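Enquirer: Sequence and predicted structure below; questions after.
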Amino acid sequence: MTKTALALAACLIALPAWAQMRIGSVDTTFRVLGRNDRIAVDRYDDPDVPGISCYLSHAETGGVKGSLGVAADPSRFSLACQNSGHAAAPASLPANAVVFGVRSSLLFKELRVSRLFDRDRNVLVYLAWSTRSLTPGGSPANAISTVSLSGN
């Protein structure tokens, strides 16, 4: 097996297997060859806090490269999280943890969602961010959503 094949296999094995559901997508740019560019909406259920669901919209590149899974998707996304049932933070919940991620290029780029816990306000803060900065000045694209656990 070549070094490239070994590296690719290692990356694919290391990808997290979170509860994900594709809600739907809309085509944004027509491509003659391959699938169209699109915006996809996926639901992720927090693996550590039952009753919390996050909805992530993200751009997916189409064309031949996108259809083959080798295109790098742009770092454009939005995040909305909410109670989808009774939610309470476990006592052992870490103050900062990556809860799920989506590959946005074949090897190096991933869109991740981290969960931060504001214990003083009993609020979960979900931060979507890209592992590879493509913006001038080096600031990664990001978005946040909060879920209050008050009254649960």
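Expert: Ah, there it is. Residues are numbered from 1 along each chain as shown.
Enquirer: okay, CA-based contacts and neighbour counts for the rest of this
Expert: Fine.
Enquirer: Strands along this protein, start to end?
Expert: Secondary structure of the chain (DSSP state E): strands located at 20-29, 37-45, 52-60, 77-83, 96-103, 110-118, 123-130, 142-148.
Enquirer: what helices or strands is the second one leaning on?
Expert: This points to strand 37-45. Using 3 or more CA pairs under 8 Å, 6 or more residues apart in numbering; DSSP states H and E as the contact definition, the elements that strand 37-45 packs against are strand 20-29, strand 52-60.
Enquirer: of all the strands of the chain, which lies closest to Ala5?
Expert: Distances from Ala5 to each of those were compared using CA to CA; the shortest belongs to strand 96-103, at 17.4 Å.
Enquirer: outside of that closest one, which residues touch it?
Expert: Strand 96-103 is contacted from outside by 16, 18, 44, 46-47, 109-117, using CA atoms under 8 Å, 6 or more residues apart in numbering.
Enquirer: Then stretch 54-66?
Expert: Residues from elsewhere that reach stretch 54-66, judged by CA under 8 Å, 6+ apart: 31-46, 71-82, 104.
Enquirer: Alongside the first one, take a look at this:
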Amino acid sequence: MKVKGVMLALGLGLLANTTVQASDDLIRLGSVSTKWNALGKNDRIEVVGFQDKELNVTCYLSYAEKGGLKEVVGLEEDTSDGSIHCVQTGKISDDDLNKAAKKGQKEQVFKRKTSLLFKSMQVVRFIDFENKAVVYLNYSDRVIEGSPKNSISVVKINNNSQ
């Protein structure tokens, strides 16, 4: 019976270790190793990009990923460290902003699992109509207790040079 439980945990770990995100167009730019591990991949910092599907904005994230044997079996828990920078990549009209804002005060535009079941990294978007800006917040959460570690990027809407 214990063997079945271990196999189920391993299977769930492999499923939970997949990246979940709002955009199917994740841009994998690369990684750098931060710690050598004898078994499995090294600990590393990953650099990825994604498009905000509602607006002409591309965001770039860097985040830590644990390697080693726990990663191989899907039992690792990545740290809450991460950074974000977003840039306007095309024209953003007032209508685009209004459509994005109708979905709510904040909208999740990216999510990835950072542990077997209970922890994830997310990016949410806020719109500042008064200053014609879009704010992206990168943070980690956990079912019981989240982390105060976070990062923001502000995109000032500029349609003059587009």
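Expert: Yep, that arrived. Quick caveat: nothing in here was measured; it's all calculated off a predicted structure.
Enquirer: TM-score for these two?
Expert: Scored against TM-score structural alignment, normalised by the length of structure 1, the superposed chains reach a TM-score of 0.82; 147 aligned residues with a CA RMSD of 3.1 Å.
Enquirer: coming back round to it: so which of the strands of structure 1 gets nearest Thr2 of structure 1?
Expert: Across the strands of structure 1, Thr2 of structure 1 has its closest neighbour in strand 96-103 (22.3 Å, CA to CA).
Enquirer: Can you mark which positions in the closest one are buried?
Expert: By neighbour count on 16 or more other CA atoms under 10 Å, the buried set for strand 96-103 of structure 1 is Val99, Phe100, Gly101, Val102, Arg103.
Enquirer: before we move on, what about stretch 36-50 of structure 2?
Expert: Burial within stretch 36-50 of structure 2, assessed by neighbour count using 16+ other CA under 10 Å, is assigned to Lys41, Asn42, Asp43, Arg44, Ile45, Glu46, Val47, Val48, Gly49, Phe50.
Enquirer: Let's have these in TSV, adding distance to Ile152 of structure 2.
Expert: Rendered in TSV, the data for these read as follows (distance: CA to CA, whole Å):
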residue	distance to Ile152 of structure 2
Lys41	29
Asn42	27
Asp43	24
Arg44	22
Ile45	18
Glu46	18
Val47	16
Val48	16
Gly49	15
Phe50	15
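Enquirer: ok, now how distant is Pro74 of structure 1 from Arg43 of structure 1?
Expert: To Arg43 of structure 1, Pro74 of structure 1 is 19 Å away according to CA to CA, to the nearest Å.
Enquirer: do the same with Glu110 of structure 1
Expert: Distance, Glu110 of structure 1 to Arg43 of structure 1, using CA to CA: 17 Å.
Enquirer: what do you get for Phe30 of structure 1?
Expert: For Phe30 of structure 1, the distance to Arg43 of structure 1 under the criterion CA to CA works out to 25 Å.
Enquirer: With Ala89 of structure 1 instead?
Expert: Taken as CA to CA, the spacing of Ala89 of structure 1 relative to Arg43 of structure 1 amounts to 20 Å.
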